[in-house]
Each structure stands twice: as structure tokens, then as C-alpha cells.
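Enquirer: No letters, just coordinates:
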């Protein structure tokens, strides 16, 4: 079920302030359906290259927006695979950590830290998406 923020995003209006990370992917990528399959993300817009690959793809998960952008060396934007790792972990709060992690794994993610309950009141797992980005799937317990 869509919330008011995701409806606003679809209509081209962002709730302010908003935080929209830009994740770099390798040049030449044509399929980013992982995010739809793993997280139920909705692709809002796509800007393609002449060869059918993705230049920019804009997604929303609920009321949260993020962008995928092909590598741009001139701006220092390189994908995690190109850099040999990432310095960012994206936290995604969900209702059911177990089901989202299973869904992400089925869509092509690698589990780097299995679901675990922590004494600080969170259930968390960490996955790595097919482009090398780390996601911490979590819920308050």
C-alpha cells in the first residue's frame, strides 16, 4: 500500500526535506530490476543511453527515493566493484526483515551478515546487491 509520500513522489513532488542517495553502477548496465524484485521499489524515471544501457534510473521505496547513475569518473563517482568496496551502508527499515532478506537473496543479493536480533532493539541483516552496494535490512523489535 502506498503512503502519501510515495504518491507525492510519483506525482513529481518530494516531501521536504528529502534525502535521495545516488548509487553508482558500472557503465553498460541495462537491467536494474533487482531493486523491484528485492525491495518492491518502483522505478519512477529512467534516462537511457543510445545503446539501451542506463545512464540514470530513479526509484522509490515507499516514501524514500534513490538514484542509480552510471559511473562518472569526472565526478569521482565509481561503482563499488570498480573501487573494490564501498564506504556507505544503506539502512532500509522494513516490517519483516526475514522476508525482505529472503526476497533480496532470491533476486541476486549476497548475504554478508544474517538476520540477528541485537540488544539495542533492532533486528538486522546486511546484504550486498548485485552492483556491490551494502544494504542493512532492519526493524525495531
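Expert: Everything's here; your move. As the structure is a prediction and not an experimental result, all values here were calculated from the model.
Enquirer: use CA for all of it now, contacts and neighbours both
Expert: Noted.
Enquirer: Now do the strands in the protein.
Expert: Using DSSP state E, the strands of the chain run over residues 22-25, 42-48, 54-61, 64-70, 89-93, 110-117, 122-128, 134-140.
Enquirer: what's the angle from the last one to strand 110-117?
Expert: Between the axes of strand 134-140 and strand 110-117, defined by axes from the mean of the first three to the mean of the last three C-alpha atoms, to 10 degrees, the angle is 20 degrees.
Enquirer: quick one on the thing from earlier: closest to residue 15 out of the strands of the chain?
Expert: Among these, strand 64-70 comes nearest to residue 15, with 9.5 Å by C-alpha to C-alpha.
Enquirer: What residues sit buried inside the closest one?
Expert: For strand 64-70, the neighbour count (16 or more other C-alpha atoms under 10 Å) marks 64, 65, 66, 67, 68, 69, 70 as buried.
Enquirer: here's the one I want to compare it with:
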């Protein structure tokens, strides 16, 4: 395996309008746009942005059989989790920018505070704030209590 500065795993999003998505991700998630290929106004066959230390590619839907956007009203089966300092603040920011709430902020038995939105393009984003380190034995107890309907 060659050594490069490339991440081990990278991913690409496809949207009906990558330009609109880039605007949303900047406002809602604090994304920083790195560059955008735009051969014509409103056309984005490729762009790249960062959220924190994560590099993400994005493009418009194009070339039949090559890149498909999530159908309108649909939702991606995967969830992207962003580690944040303040879950409530990140959730509020994403909602103010046009995200739809899926799960409100709440403390989880595994030591995180989380919330989740659906973006206008069908992707799900979870915000995760570290609250405490939970040792494996305690995590197992909490998970069992949670699954049996008990609290943390």
C-alpha cells in the first residue's frame, strides 16, 4: 500500500443541486468549501469541502447510470456523525439553516449527547457530544437496562 495523505475512506454525496447543498452545509454544519468545478452557472460536476478534519466530495446528479441523487422526499440509509462540542447548539444551527429534526438532543447511555437531522437533500446528520467515558462493563449494564426499557 502506498503512503499518501489520502484518507483511508472517503465518500461522495450526489444531490440534485450540489450548489444548494454546499450552501446548506456551510450554514448548517460549518463546512468549508475547498473548491468547485462549475463549467456553467448552477452546474457542479465536482466540488470538495471539509467538515472538521473530514474531506467530502459532492456533485450534481449526472450521466445516466453514474451518479444518482436521493429521490425527493427520500432518505439515505446511512448516517453521518459529526463530533461537536455542543450538541444542542449544532442541532439548533442545522434546524435554523433548513434541516428537518429527526431526533431531538438527548443524553445516551454510551456517554454521548446526540441529535439528528435530515438535510434538504435526504442525507441524515447526527451530532455527537462527548459527555463521559463509559467502561465496557458499565456500557453493557446500561445497554441491557436500555433494551429492557429502563433508564441509563
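Expert: Yep, it's here. Everything numeric in this text was worked out from a predicted model, so none of it was measured.
Enquirer: what's the TM-score for these two chains?
Expert: After superposition, the two chains reach a TM-score of 0.79 (TM-score structural alignment, normalised by the length of structure 1), with 126 aligned residues with a C-alpha RMSD of 2.0 Å.
Enquirer: ok so, going back, format the strands of structure 1 as a markdown table; extra columns: distance to residue 10 of structure 1.
Expert: Shown next, in a markdown table, are those (distance: least, C-alpha to C-alpha, whole Å):
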| stretch | distance to residue 10 of structure 1 |
| --- | --- |
| strand 22-25 | 18 |
| strand 42-48 | 7 |
| strand 54-61 | 8 |
| strand 64-70 | 10 |
| strand 89-93 | 20 |
| strand 110-117 | 30 |
| strand 122-128 | 27 |
| strand 134-140 | 24 |
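Enquirer: thinking again about what came up before, what two of the buried residues of strand 64-70 of structure 1 are the furthest from one another?
Expert: 64 and 70 (20.3 Å).
Enquirer: Give me the aligned partner of residue 88 of structure 1 over in structure 2.
Expert: By TM-score structural alignment, residue 88 of structure 1 lines up with residue 78 in structure 2.
Enquirer: show me the contacts for that match.
Expert: 123, 124 (C-alpha atoms under 8 Å, 6 or more residues apart in numbering).
Enquirer: Spatially nearest residue to residue 49 of structure 1 (excluding sequence neighbours)?
Expert: Leaving aside its sequence neighbours, residue 49 of structure 1 sits nearest to residue 55 (C-alpha to C-alpha, 6 or more residues apart in numbering; 5.9 Å).
Enquirer: Count the residues that sit near the residue in structure 2 that that neighbour lines up against.
Expert: Structural alignment places residue 55 of structure 1 opposite residue 45 in structure 2 (criterion: TM-score structural alignment). Look at residue 45 of structure 2: counted by other C-alpha atoms under 10 Å, it has 20 neighbours.
Enquirer: For residue 34 of structure 2, see how far away residue 45 of structure 2 is.
Expert: According to C-alpha to C-alpha, to the nearest Å, residue 45 of structure 2 and residue 34 of structure 2 sit 14 Å apart.
Enquirer: quick one on the thing from earlier: residue 38 is in contact with the match of residue 55 of structure 1, correct?
Expert: Yes - Residue 45 of structure 2 lies in contact with residue 38 (C-alpha atoms under 8 Å); the separation is 6.9 Å.
Enquirer: quick one: the lengthiest helix in structure 1 to structure 2 mean distance?
Expert: Counting by DSSP state H, the longest helix found in structure 1 is helix 97-107. Compared with structure 2 after fitting, helix 97-107 of structure 1 deviates on average by 0.6 Å (mean C-alpha distance after the TM-score superposition for structure 1).
Enquirer: Packing partners of that helix?
Expert: Helix 97-107 of structure 1 sits against helix 34-39, strand 110-117, strand 122-128, strand 134-140, with contacts defined as 3 or more C-alpha pairs under 8 Å, 6 or more residues apart in numbering; DSSP states H and E.
Enquirer: mind redoing it with 7 Å?
Expert: Identification of packing neighbours for helix 97-107 of structure 1 by 3 or more C-alpha pairs under 7 Å, 6 or more residues apart in numbering; DSSP states H and E yields helix 34-39, strand 134-140.
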